[in-house]
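Q: I'll drop the sequence and a predicted model, then ask my questions.
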Amino acid sequence: MNVSGRELMRLLESDGWIPGRRSRHGIFYQKQFGGESRPRFTVIPDKSAPLPDGTLGAILGPKQTGIGRAGLQSLIDKN
């Protein structure tokens, strides 16, 4: 699945993720989930090129966004 960093940012913002500060590597995003005491954070690279599969998999994994590839596909279909 070829998704650029900027496209992923747009999709996450439509899912309720809030952009935060900018770092050298990208932009921090956070979202508070019900039942969790702390918000989740992830850093999305600010690139127009497609993200490598490992980077995309780590961002979508349970330790960061928890969306998964199926959830990403549903966000793409919804937008």
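A: Alright, I've got the coordinates. Residues are numbered from 1 along each chain as shown.
Q: going by C-alpha atoms from here, please, whenever you check contacts or count neighbours.
A: OK.
Q: the chain: helices as residue ranges?
A: For the chain, the helices defined by DSSP state H occupy 5-14, 53-60, 68-78.
Q: hmm, Leu56 and Met9 touching each other?
A: No. Contact between Met9 and Leu56 fails when scored by Cα atoms under 8 Å: they sit 11.8 Å apart.
Q: this is the comparison structure:
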Amino acid sequence: MGTVHQAKCRDCGHVFKFSEGGGFKFAIINCNSCHLAISVSWEVKRRQNTHGKCSCGGTYSNEAKPRCEKCESANIEDLGTTIYFD
């Protein structure tokens, strides 16, 4: 099950939403350098740790955490789940 969270950047104070987890057939993978994310099948996520290059020059990675969409910091505070999806 996937979730949408509201978050606040601890560096710049920007409040934004990010998705985490995935749906019945897909997983959400974050870039390790910016706020962008892609979706891949669960099978692909299990087979490989990285999932190609992002347009920012970073890499989509299973370990990458969500980032602020304003300053790209990974130093964020999760303010809670707003939506559950599948």
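A: Sure, I can see it. This is a predicted model, so every value here is computed, not measured.
Q: overlay the chains and give the TM-score.
A: TM-score of the superposed chains, computed with TM-score structural alignment, normalised by the length of structure 1, equals 0.30; 40 aligned residues with a Cα RMSD of 3.3 Å.
Q: packing partners for the longest strand along structure 2?
A: Scanning structure 2 for the longest strand, with DSSP state E as the assignment, gives strand 76-85. Packed against strand 76-85 of structure 2 by the contact rule (3 or more Cα pairs under 8 Å, 6 or more residues apart in numbering; DSSP states H and E) you find strand 2-9.
Q: so Ser61 of structure 2 touches Arg46, yeah?
A: No. Taking Cα under 8 Å as the definition, Ser61 of structure 2 is not a contact partner of Arg46, at 11.6 Å.
Q: looking at the two, which is more packed in?
A: Each of Ser61 of structure 2 and Arg46 has its neighbours counted (other Cα atoms under 10 Å); Ser61 has more, 21 against 10.
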